[in-house]
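Q: Provided below are the primary sequence and the corresponding predicted coordinates.
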Amino acid sequence: MIQELDTLLTQDEIQLDIEEIILKNKDNKIKGWKDSMNYLYNFSIKSGYIQEERLKLNIILPLFYKHQYDIGFQVTINCSKPEIIVGQVVGAAHYSNFEGECVICFENVGSEKRKGLRAYEFKCNQSILFRQFPPYPYFNYHNIIIDKKHTPQILSRNTIIEMLEMSESMPSYKIASNTDRVGTGATNLAHRHFQAGDHDFTVFYAKPLKEFKINNGDITVQWLNYPCCCLKIIGENKKLVEEIVFKLFNSWRNGTFETLDVSLQTCSLMSTLNIKNNNYEFLIFPRNAQQPRFLTSSTLQCIKKEFVGIFELCGFAILPGRLKEQLLQLNSILTLNENQLNDQLKEKLNQFGFIEFYDWLSEYYFNGFDNSKSIYDNLTFALQKSFLIILSDNSPIKLNQFELLNSWIEQSKILE
C-alpha cells in the first residue's frame, strides 16, 4: 500500500513506494513513470527540497517565430538558480555544501545536508542509476539521472545503449546527455549523469535540410534546418538505431576533419520513443571544445556566459536571472538617452556599469528596432534573436557547411 506523503519517509520507503507504483502500471509504462515522478515531486515539494516559490520568479517569454526556421524557440530567464560559470566559485550553498565526492553523489540523498532529497534507483545496461529532481526544475518532470558510482562523464556506446533503454522504459520521455569536454555544456564532468524531462522541445519540429534512408528505409537520418547542427536518427528497431547512432558518434569523435581539432570532438545527445509512431528518435549535436572558436561570441557574453547545454541546443534557452533586472535597467538608460545609439549612450552605459551591453545593443537591439513596440519589448525581442546566434556560435558545423557534414556522413559509413 502506497503511504501518504510524509517528510519523514526514508529513502528505502520512497524506493519501495515508487517500485510499487511502477509495478502497478507495468502494462502502461507512460502512466507508470508519470505517476512515480508525481509521487517523488510532491514529496520533494512537501519536504522543501524543490523550492516551488522560487520557480515562480522565472520569466518565460512567448515562443519566438520571427526567423528563418519556421519553428518556435522558447527563451526563459531563470531566476531560481545561480549563474554557473566554469572557473568561478558558485556562491549558492546547494552547490558547495554536499556529501560524498560531489553535489550529485548518492550520499547526498536523505543526508543531513539534503534532508528532503529522495531518489529512485534502477538498473540500466548493467549500471545502477538513480533519478532525482533538481531543487530548481526547468520544466515538467525535469530529472537528473545519475550513476550511483562516482565515475567520470565519458561518452561511449554504453551511453547510447542506456539512453535508448531508458527511452524504451519511459515512452515519450526525453533522455539527454551533455558532453564530456569542458566548454561544451556539462557543468559536472566528474560524475556521469543524464538530464531528462517531458518538455516539448523545439528541435523535434525542425524540418530536414537533407535526408538519408538506410537499411531499405528502416532508418532515416535527417540533417535538420536548425541554428546549430543536429542529426536526427529515426527508426523502430532499437538495435539498428543504436548502430547508426554509434557510427555517427564514433566517426565524429575519431574522424579526420581538416578544420577541426579531433581531440576536442564530442557530442550532446537526446533520445525519446515517439508514442505516435513507435519510432525511436535520437538527436546528435556535434560539439567541439576549441575555445573561443566554438563558444558564445564576445558580443553575446553579456547575455550568456554559461556554457550551452543540451536543453538549450534543443531550443529551450536558460538565461541567467541577472537579466531580469538588467533589462529593466537598460530600459531606463535607453529612455533617458531618448533611445539613441550615440556616444552619450556609451557614457551612460559606462556610468551604470553596463558598458558590456553596448555592442549587443548596437547589433541586436537597434538593428531591426520596431517603432510600434516599447523599448522593453524590443529588448526582449533582441534577447530572443540573440539565442539563435548563440546556438550557431556553439556549433562546429554551420548551415552552409555541406562539405563538412558530408565528410562526417561518409566517414561514418552508415550508407554502405
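A: Right, received. Where do you want to start?
Q: For the rest of this, base every contact and every neighbour count on C-alpha atoms.
A: Will do.
Q: Sketch out the strands for this structure, chain order is fine.
A: 59-60, 74-78, 120-124, 127-132, 143-147, 174-177, 193-197, 208-214, 219-224, 231-235, 265-274, 279-288, 316-320 (DSSP state E).
Q: try this one side by side with the last:
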Amino acid sequence: MMIDERLNELVHYALNKAMIDEQDVIFCKNQLMEILKLDESVTTPTPEKKAEHRALAEILDDILDWAATKGHLQNNTVTERDLLDTKLMAVFVSQPSEVTRSFRQIQHKDGVEAATAWFYEWNQDVHYIRRNRIAKNMNWKTPTDYGEIDITINLSKPEKDPKEIEAAKHAVSSNYPLCLLCKENVGYAGRLNHPARQNLRTIPVELNGGEEWHIQFSPYVYYHEHAIVLAAEHVPMKISVRTFQRLVDFVEQYPHYFIGSNADLPIVGGSILSHDHYQAGKYEFPMARADEEETEALEAYGDVTVSKVKWPMTVLRVKGTDKQHVVQASEMIRQTWQNYQDQTVGVLPFSGDTPHHAITPIARFREGKFELDLVLRNNRTSDEHPMGIFHPHEEVHHIKKENIGLIEVMGLAVLPGRLKKELNQLGDAMLTVQPEKEIAQNEEIAKHLEWALKIKGRYGDLDMSNIDEILQQEVGNVFSTILSHAGVFKRDIEGQDAFLRFIRSLK
C-alpha cells in the first residue's frame, strides 16, 4: 500500500508541474510500476491536480528506500539510487523535440530571457538539477580590494562510499558516450561509472555561421542559470578566432547571458579539455563589476577599445559596437600574447617547443557593446612551484590547490566540500585554552594551523558570536590571494608597468 501511495504522489507531482496531462496519469503510473516490477496497483491516481505537500526528493527517497528492501538496489549506494530515480523521472520527461518546441514557443511569445528561465525551472522539476543537493551548498560574499568576491563550498556532489568505488572498478567499460559532454548523453540510461541522463535535454544553438552547438544546464549549478554550451562534435578545446566568433554570436542571441571558455592548456584550463565547450548563465560575476583602469583605442578596429581591468588576475577588456571588429581585435591580442616575452617579470611563452601562453575569454553584451574579457594565462612550472608558477601556491593549498578555471577566474570560488567540517572544527579549536595544541593534534585541521594562528593574532576578540564570520572572511581573503597567484602580471608597480608594455605593443 505504501509504495502505491508514493507512486500516486509522484504522478500527481508531475501533473502539478505540467510535465504530463490528465490523460497521461494512468499510463505514467503503469510505466513506474514496470520499472519497479509491480504487477498490480491498489489505487489509481486521480486525474485532478492536488496540493503539493512534500518535495520531490522526499517522495523519491521513500520509493528508493522501498526499492532497496525489495532487492532492486544491490548496495543501496548514492550511485545506484541516482540511476533508479532518474529512470523513474524519465517517465514524465518529454521527447527532446517537444522540449525544444516549448522553448521556441516561449522565446517567440515572451522573449529569450523568459525561455531560458522556463528551461531552468523545468530542469529542476524533472530532477536533472537536484534542488535538495544544491540547497546544501554554502555561499557568502567577501569584500576585497577588488570589490566583493563570491565564495561557495560545494556540497552538491555526494561523496562516493567504498562500495561504489569498488563497484565502479568492475563495471563494464564503454566508449559510449565518449565523455560527459557529448550530445549522446541525452536520454542515456547510465551505468555505475557513468551518470544516468534520461532526464537530460538540450536546446540547439547555431554559432559561427552554421556550427551545431547545444545548451544544457549544469546539474551542479554554481550560479543562477548555470549553463553549458557544448559542441555537437567530440573535438578538443582550442582557443582561436572561431572561439571569439562563437562567443559573440552567442551573446547576440542570448544578450542576458555571459559566456566564457576555459583556456585550452593543462593547469590553467578546465577539467575537461577533450570536448570543446563553454559555460554561460544569467549571473553577474565580480570580475564583470571590476573597474577599468588605463584604456587604449585600437584605431585599426573601428571604435574598439582595450582596457586594463582592476583585478588580481591579468585581464584585458575589449569593447566595441561591431562584433566582427571585437573578434578581430581579440584575435590580434591572442596572437600577440602567444609569443610575447618579458623576462623582467618571468613571462616566458615557450620551453623549447612547448607553449605556455593561453587565454581565458569571457563575452557579454552590455550597454549596446560587445565585450570580451581576455584573461592572460601561463602554465609554466618550476622547482619552487611544480604545480604551476601561476597556480595556487603551496601556502594556500590548505584551502584550495586545484586549477583556477573559468568560474573562479571571474571571482566565484568553488571550494571543496571538506572545508565545511574543517572550518567548524577549526573554529571550535581556536576558541579553546590551547588552540595550537588542539589544532595540531587533529589530523583533519592540522594543515590550517599556521593560518589559524595568524588569524588569532589579528583578532583580539574571537568568540562564538563572530568566529564563523571571521573564518569566512579569511577564506575569502585567501581566495583573493589565490587569484593573485594566477595573475601573470602582478598587481605591484613592476608587474603593472610590464602589463602596460604589453598593452602598448598591441596593433
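A: Thanks, I have the structure now. Not measured: the values here are computed from a predicted model.
Q: Dump the strands of the first structure into a markdown table; add distance to Phe352 of the first structure as well.
A: Putting these into a markdown table (distance: least, Cα to Cα, whole Å) gives the following:
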| stretch | distance to Phe352 of the first structure |
| --- | --- |
| strand 59-60 | 24 |
| strand 74-78 | 22 |
| strand 120-124 | 48 |
| strand 127-132 | 41 |
| strand 143-147 | 39 |
| strand 174-177 | 40 |
| strand 193-197 | 38 |
| strand 208-214 | 45 |
| strand 219-224 | 42 |
| strand 231-235 | 44 |
| strand 265-274 | 38 |
| strand 279-288 | 36 |
| strand 316-320 | 19 |
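Q: The ones you listed: which one's closest to Ala382 of the first structure?
A: strand 74-78 (11.2 Å; Cα to Cα).
Q: name the helices or strands packed onto the closest one?
A: strand 59-60, strand 316-320 (3 or more Cα pairs under 8 Å, 6 or more residues apart in numbering; DSSP states H and E).
Q: Now do that strand and strand 316-320, the angle between them.
A: 30 degrees (axes from the mean of the first three to the mean of the last three Cα atoms, to 10 degrees).
Q: Per the alignment, Asn225 of the first structure pairs with which residue of the second structure?
A: In the second structure, Asn225 of the first structure lines up with Lys310, judged by TM-score structural alignment.
Q: Could you do Thr159 of the first structure as well?
A: In the second structure, Thr159 of the first structure lands on Thr243 (TM-score structural alignment).
Q: and the gap between the most centrally placed residue in the first structure and Glu243 of the first structure?
A: The centre of the first structure sits closest to Phe311, judged by Cα atoms, centre = their mean, with a distance of 1.9 Å. Distance of Phe311 of the first structure to Glu243 of the first structure, given as Cα to Cα, to the nearest Å: 24 Å.
Q: for Phe307 of the first structure, same thing?
A: 29 Å.
Q: When the two are compared, which one has more neighbours?
A: More crowded of Phe307 of the first structure and Glu243, by other Cα atoms under 10 Å: Phe307, with 19 against 15.
Q: any idea how far the more buried one lies from Asp343 of the first structure?
A: 32 Å.
Q: and what of Lys115 of the first structure?
A: 54 Å.
Q: more neighbours, these two?
A: Lys115 (16 against 9).
Q: now for the more buried one: what does it line up with in the second structure?
A: Using TM-score structural alignment, Lys115 of the first structure lines up with Gln198 in the second structure.
Q: Find the residue closest to its match in space, skipping its chain neighbours.
A: Nearest non-adjacent residue to Gln198 of the second structure, counting by Cα to Cα, 6 or more residues apart in numbering: Gly187, 3.7 Å away.
Q: The one you found contacts Thr202, correct?
A: No. Here Gly187 of the second structure lies out of contact with Thr202, judged by Cα atoms under 8 Å, at a distance of 10.4 Å.
Q: Thanks a lot, catch you later.
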